[in-house]
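Chemist: Sharing a model prediction with you, sequence too.
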Amino acid sequence: MAVRLPRPARFDVAVAVAGLLGGLLLWGIGLGVRPATEAFVLWPGRWPILVPLAVTAGCELLRRAAPRTGLLLGTAAVVLDTLTRGNLATVLMFTDLMYAAVLYGPPASARRIPWITGLLTVAGTVVPLVVLRVPEAVLIGVATGLVAFTPAATGWIVRNHREAAEAARLRAEQTALLAEMDRSQAVTAERARMARELHDMVANHLSAIAIHSTAALSIDEPDTSREALTVIRENSVEGLAEMRRLIGILRDGDDEPAAVPTLDGLGALVDGARTGGLDVTLDAAPGRVPAPVELAAYRIVQESLTNALKHGCPGRVSVALVRRDGVLEVRVTSPYGRRDGPRVPGSGAGLVGMRERAALLGGAFDAGPDGASWTVRATLPVTEGDPA
């Protein structure tokens, strides 16, 4: 099966044509490298010069497509050229083949060729000097170095620079990719944080409004309607205030609201839930805890009370916060079962948000039915030391 070589590059074709034309010009004017009377010249005529010239020009077409093959054939051609009167263009094209073999060849060849040519240069300097014992013998090694070692070393240097530049480009692309991934993750995390804040701040008030507006529409009693409208107005005002605060965060770019809810506000939160119709008991004395833990605990209690208002049955809701063994345990229990009164549909985003808050702090979260009760449990690690 015949091996089909890749098509030569346009530049390589130009180099081959230029080398061939230059060699023909030198041949035409009778300018050779060596006199016909030199001892090593076996074919002193003019026509033998064209054979290595044509072979070397053909090898230039392989300088990128098959650099090792081109170098082997070019080496045979330049050896043949030394047996003729020689042509300077043949020698110059051979140096280009040596350079291209190191620059475009396989890594193994690129490492070996400079070493081989270097050893040949040393041998070409030392051996003739020892054998002939004349200073002019050093010129053999100089010629070998100029024709073989110098282009090989130049190709090695250029190849190293290109590989270093390519490695730097790949590192820059990788750095840019990692930066883009970090940016995307930061945007996603910020969106999730704002979604949790929006849900936790507004859902409680909207749920109370929905429940009491449904009650006001379904029960035709003036006192009940007035009480429901009072609760609706209070939650509307508070919801608007929360929305303005959230809009201020988005507009000003602050990391947290100016007034972050704390565990000291649990009493007011429970009072609001009682106003909404829940029978809530609170047992909370956790002491000082870090601000992120405090905010997460507050939001978990807030969302649990909202869910109890939306989905719970009549009965007592208990809220307990206990700090022990380096963790803050949050537990909210509400009646669970069928509900005859008005109900607000839920999307499940509240449970997702509570779970995310606990996970961000390295804690644990669980929510589900426990007999006749629905229990929300959260365990939030508390860092010892300064809670701030």
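Modeler: Perfect, thanks for sending it.
Chemist: When you work out contacts or count neighbours from here on, use the C-alpha atoms and nothing else.
Modeler: Will do.
Chemist: list the contacts for the closest residue to T224 other than its chain neighbours?
Modeler: Nearest non-adjacent residue to T224, counting by C-alpha to C-alpha, 6 or more residues apart in numbering: A216, 6.7 Å away. A216 is in contact with T224, S225, A228, L229, counting by C-alpha atoms under 8 Å, 6 or more residues apart in numbering.
Chemist: so where's the longest helix in the protein?
Modeler: helix 150-218 (DSSP state H).
Chemist: does G19 really touch N87, like I thought?
Modeler: No - using C-alpha atoms under 8 Å as the test, G19 is too far from N87 to be in contact (10.7 Å).
Chemist: let's bring in a second model and compare:
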Amino acid sequence: MAVRRLPRPHRFDVYVAVGGMLGGLLLVVLGLSTRPADEPIVLFDGPWPVLAALCVMAGCEVLRRVAPRTALLVGTAAIVLDTLTQGSVVTVLMFTDLMYAAVLYGPLASARRIQWITGLLTVAGTLVPFAVWREPETLLIGVVVGIVAYGPAATGWIVRNHRDAAEAARLRAEQTALLAEIDRAQAVTSERARMARELHDMVANHLSAIAIHSTAALSIDEPDTSRQALSVIRENSVEGLAEMRRLIGILRDGSEDHEPAAAPTLDGLEALVGGARANGLDVALHAEHGRVPAPVELAAYRIVQESLTNALKHAPPGRVTVALAQRDGVLDVRVRSPYGHRDGPRAPGSGAGLIGMRERAALLGGTFDAGPEGAHWTVRATFPLVEGEPA
């Protein structure tokens, strides 16, 4: 069977034990004791019983931190032995330190029991001798018991409470710092996602048109067609550059030298649809809405923009319908485009468009779905218009 080994004693405890032992030896050599040899309580006179109690108490001091309950029990036996000898004040002082250490370093249940036991012993040491002998001097017995036992125990309890409070405060500070770091990381992630959505939605439409018309200009050897394609390319390049400047304005918001450009609103859907028509889409717009919160306006605009970009890249020829309707405190956005087989996309895509649209709707407490409905691909998003009720 494995034997449990005690941890190594603390260096300070060894110093205390050695210092106490040397101090006690010096008092014995000098013949200084706490009581004369002719007192009735002294059953073992001479220096050797005093040294025996001193050695045991010094050994207990080594264990005051690694085994506080064992040290106190053995130290209690040593102080009883010291009481029956001429005694040493160093032995008594080391016992008070054992009492203090048992409360400070021992288990919580033991520390509470020691408080009660030493308190009861102090009261008993005060009342019982006085009741038996009726002498005022007997009250000093309770005072001595209180100084030797209850006083160190109470001091250890106070120090323990302060230590535990400091440890709890440290743990709370660490938890607060951890939560702050988590919040900071989440804020950074959220901001990066927002920037990614803005960059994708602002630039993807124009770059897709550029890619499609540059392909047409390279594949068709007709000057008029090439000139028309280059005109569309230039227009989308200028608009894309303006959108990039707007994004830079958003990133520099709050600086003294740059004012962020205004975010797009639903009033700009006509221009957006006009640009899609210029890029070759057959688009019809039906918008019926009143006053809409700015975050909802931006999200709805971006969803329509991304849907038109996807139709430009993936949809076969046919009419694209954009419909916005406001009813019962909800803005409904629906974009329908032809759906069917084609050889491949007219321009490469990143696959992040649907993810970004779904994130925009979720952030505002709305819903989003996209998928085929018969011969059409339908994108639908709904946004609650009551501010302060995000999901």
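Modeler: Everything's here; your move. Just so it is clear, the structure is predicted and the values come from calculations on it, not from any experiment.
Chemist: Could you get me the TM-score between them?
Modeler: Remark: TM-score between the superposed chains equals 0.96 [TM-score structural alignment, normalised by the length of structure 1]; 384 aligned residues with a C-alpha RMSD of 1.5 Å.
Chemist: on that earlier part again, tell me how far the longest helix of structure 1 is from the chain's mean position?
Modeler: Relative to its chain's centre, helix 150-218 of structure 1 lies at 10 Å (C-alpha atoms, centre = their mean, to the nearest Å).
Chemist: Stretch 334-346 of structure 2 now?
Modeler: Distance, centroid of stretch 334-346 of structure 2 to centroid of chain: 46 Å (C-alpha atoms, centre = their mean).
Chemist: Would you mind measuring the gap between the ends of that stretch?
Modeler: End-to-end distance for stretch 334-346 of structure 2: 23 Å, by C-alpha to C-alpha, to the nearest Å.
Chemist: quick one: A325 of structure 2 is in a strand?
Modeler: Yes - the assignment for A325 of structure 2 by DSSP: H, G, I helix; E, B strand; the rest coil puts it in a strand.
Chemist: Which position in structure 1 pairs with it?
Modeler: Aligned by TM-score structural alignment, A325 of structure 2 pairs with V322 of structure 1.
Chemist: in which helix or strand would I find the closest residue to its match other than its chain neighbours?
Modeler: Spatial nearest neighbour of V322 of structure 1, chain neighbours left out: E329 (5.2 Å); criterion: C-alpha to C-alpha, 6+ apart. Per DSSP states H and E, E329 of structure 1 falls inside strand 327-335.
Chemist: rewinding a little: among the contacts of A216 of structure 1, who's most crowded?
Modeler: The most crowded member of the contacts of A216 of structure 1 is A228, carrying 24 neighbours; neighbours defined as other C-alpha atoms under 10 Å.
Chemist: residue contacts, it?
Modeler: H212, S213, A215, A216.
Chemist: at 7 Å instead, please
Modeler: By C-alpha atoms under 7 Å, 6 or more residues apart in numbering, the residues touching A228 of structure 1 are H212, S213, A216.
Chemist: In structure 2, which of those still touch?
Modeler: Compared against structure 2 with both residues aligned by TM-score structural alignment, their matches' C-alpha atoms under 7 Å, the contacts of A228 of structure 1 retain H212, S213, A216.
Chemist: and the residues you listed as TSV, adding distance to V202 of structure 1?
Modeler: TSV is the format used below for the kept ones among the contacts of A228 of structure 1 (distance: C-alpha to C-alpha, whole Å):
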residue	distance to V202 of structure 1
H212	16
S213	16
A216	21
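Chemist: before we move on, back to that, ok, the match of A325 of structure 2 to T306 of structure 1 distance?
Modeler: Counting by C-alpha to C-alpha - V322 of structure 1 and T306 of structure 1 are separated by 21 Å.
Chemist: more crowded one of these two?
Modeler: Using other C-alpha under 10 Å, the more surrounded residue of V322 of structure 1 and T306 is T306, with 23 against 15.
Chemist: The equivalent of that one over in structure 2: helix or strand, and which one exactly?
Modeler: T306 of structure 1 maps onto T309 in structure 2, with residues paired by TM-score structural alignment. T309 of structure 2 is located in helix 294-314, with elements delineated by DSSP H and E.
Chemist: That helix vs structure 1, average distance?
Modeler: Once the two models are superposed, helix 294-314 of structure 2 sits on average 0.6 Å from its counterpart in structure 1 (mean C-alpha distance after the TM-score superposition for structure 1).
Chemist: Would you mind getting the angle between that helix and strand 330-338?
Modeler: 10 degrees (axes from the mean of the first three to the mean of the last three C-alpha atoms, to 10 degrees).
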